[in-house]
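**Student:** Predicted coordinates and the sequence they were generated for:
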Amino acid sequence: MTKEEWYKQLFERLGNSKFRSSFHLKQKDIDYINEKGMDTIWQHAKDFIAKREAPAVIINDGKQTPTKGHPVFIAQHATATCCRECIRKWHKMQPGRELSEVQQDYLIDVIMTWIQKEMDKYEIKEHFDHRR
């Protein structure tokens, strides 16, 4: 299966989840992304995954990712990259083992893909809003 095929299936499944599909970027998140830039947001995602998801043992697993306060946190809940149990269920990575660099890079890419999709929706909406 190619990356494109996997992502297509993954995002369709996430979209069919009432919980996962309820997360969207708010205006303040979009403003923050526009102010900081996608490279900075990527670095934040990298840091959050490395510190909150990559360790083999996470004391507060299931509670380590807030549901608001940063665009990456919102994306983590939307993409099921918010805790090791969700990562196991949705991304087939077993808990109890430190995540490899490749696994971390994949999770970051999923998060950033979701954020880009949200930003693209915002751009389209903004374009149409200006035409009114």
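**Tutor:** Thanks, I have the structure now.
**Student:** rest of the way, CA atoms for contacts and neighbours
**Tutor:** OK.
**Student:** buried set for the longest helix belonging to the chain?
**Tutor:** In the chain, with assignment by DSSP state H, the single longest helix is helix 101-131. Using 16 or more other Cα atoms under 10 Å as the test for burial, helix 101-131 gives 104-105, 107-108, 110-115, 118-119, 122.
**Student:** ditto for stretch 93-101
**Tutor:** So stretch 93-101, judged by 16+ other Cα under 10 Å, has buried residues Met93, Pro95, Glu98, Leu99.
**Student:** Distance to Gly37 for the buried residues of helix 101-131 - can I get that in CSV?
**Tutor:** Compiled in CSV, these are given as follows (distance: Cα to Cα, whole Å):
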residue, distance to Gly37
Gln104, 21
Asp105, 19
Leu107, 19
Ile108, 16
Val110, 17
Ile111, 15
Met112, 12
Thr113, 14
Trp114, 15
Ile115, 12
Glu118, 14
Met119, 12
Tyr122, 15
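**Student:** for comparison:
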Amino acid sequence: MEEEKFEKKKKFKRVPAEIPVDQITPLDITCGSTKCEDELHCFRMSNKDIKKHGRKGVCKECGADLVDWRRMHENDIEDAEYMFNALKTELIRHVYWHTEINPEAIEIALKRGKNDLATRARKLLGQKVGKAQNWNEGRQTPMMGKEIITYAQHATATCCRRCMEYWHNITPGTALTEEQLDYCVELVLRYIDERVPFEEEQNK
């Protein structure tokens, strides 16, 4: 039986219930999109959202309170398992953790190898989000493409300074410290390690 197809509008604010999560791509949504009936939320709140729910840190749409922000904001890379599970409760992050990655991005990542990717990740994050004022802030990281680090940044909320502020408590308007950059790069590398089949390539 041919798989049922759904017409999808670009950039849903609320993803319709009839569209399965596994059919959502990064191009269909934004950081503010939600699919609360599937327990996939958005914790990026405006002042209006905070007033609506009476506090920060809950889903802007339904008020779900799922993240231990105090624990999240410790930025303890040894607690990455918890942090990644928390990130996956937000729709945009969940999609990047589960979406099919451009095969060319995988191929390029395998050719570069882990050491070169670590060097490249540090360079790209420094350029895109490392400064006090970053060019095209909020849109400096492409949604998809041939760069695996792009996927990793969105999945780990290191894609722009606003996402870094509410997920990692990294204040915008100031340059990243070396420690903060180390932390962000390590998040990116751990995502890449989970999504890119380095071991399979080595065993060929």
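**Tutor:** Happy to help now that I have it. Keep in mind it's a predicted model, so treat the numbers as computed, not measured.
**Student:** show me what contacts the equivalent of His154 of structure 2 over in structure 1?
**Tutor:** Residue pairing (TM-score structural alignment): His154 of structure 2 is matched to His77 of structure 1. Residues near His77 of structure 1 by Cα atoms under 8 Å, 6 or more residues apart in numbering: Arg20, Phe23, Thr67.
**Student:** what about Gly130 of structure 2, helix or strand, and which?
**Tutor:** According to DSSP states H and E, Gly130 of structure 2 maps onto no helix or strand at all.
**Student:** ok, and the closest non-adjacent residue to it?
**Tutor:** Leu176 (5.1 Å; Cα to Cα, 6 or more residues apart in numbering).
**Student:** do the same with Ile148 of structure 2
**Tutor:** Here the residue nearest Ile148 of structure 2, using Cα to Cα, 6+ apart, is Ala105, at 5.3 Å.
**Student:** Number of residues surrounding that neighbour?
**Tutor:** For Ala105 of structure 2, the neighbour count with other Cα atoms under 10 Å is 19.
**Student:** Where does the counterpart of it in structure 1 sit, in terms of helix or strand?
**Tutor:** In structure 1, Ala105 of structure 2 lines up with Asp29, judged by TM-score structural alignment. Using DSSP H and E, Asp29 of structure 1 sits within helix 27-36.
**Student:** wait, doesn't the residue nearest to Gly130 of structure 2 sit right on Lys128?
**Tutor:** No. Checked against Cα atoms under 8 Å, the pair Leu176 of structure 2 and Lys128 is beyond contact range at 11.0 Å.
**Student:** what sits in contact with each of the two?
**Tutor:** In contact with both Leu176 of structure 2 and Lys128: no residue, using Cα under 8 Å, 6+ apart.
**Student:** Quick check: the gap between the counterpart of Arg122 of structure 2 in structure 1 and Gln9 of structure 1.
**Tutor:** Alignment note (TM-score structural alignment): Arg122 of structure 2 maps to Lys46 of structure 1. Per Cα to Cα, to the nearest Å, Lys46 of structure 1 is found 24 Å from Gln9 of structure 1.
**Student:** Those two: which has the busier surroundings?
**Tutor:** A count of neighbours by other Cα under 10 Å puts Lys46 above the other of Lys46 of structure 1 and Gln9, at 18 against 12.
**Student:** returning to that earlier point: let's have the contacts of His77 of structure 1 in JSON lines, adding neighbour count and secondary structure.
**Tutor:** Listed next are those as JSON lines, based on neighbours: other Cα atoms under 10 Å; DSSP: H, G, I helix; E, B strand; the rest coil:
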{"residue": "Arg20", "neighbour count": "19", "secondary structure": "helix"}
{"residue": "Phe23", "neighbour count": "16", "secondary structure": "coil"}
{"residue": "Thr67", "neighbour count": "17", "secondary structure": "coil"}
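**Student:** Looking at the residues you listed, which is nearest Met1 of structure 1?
**Tutor:** Arg20 (23.5 Å; Cα to Cα).
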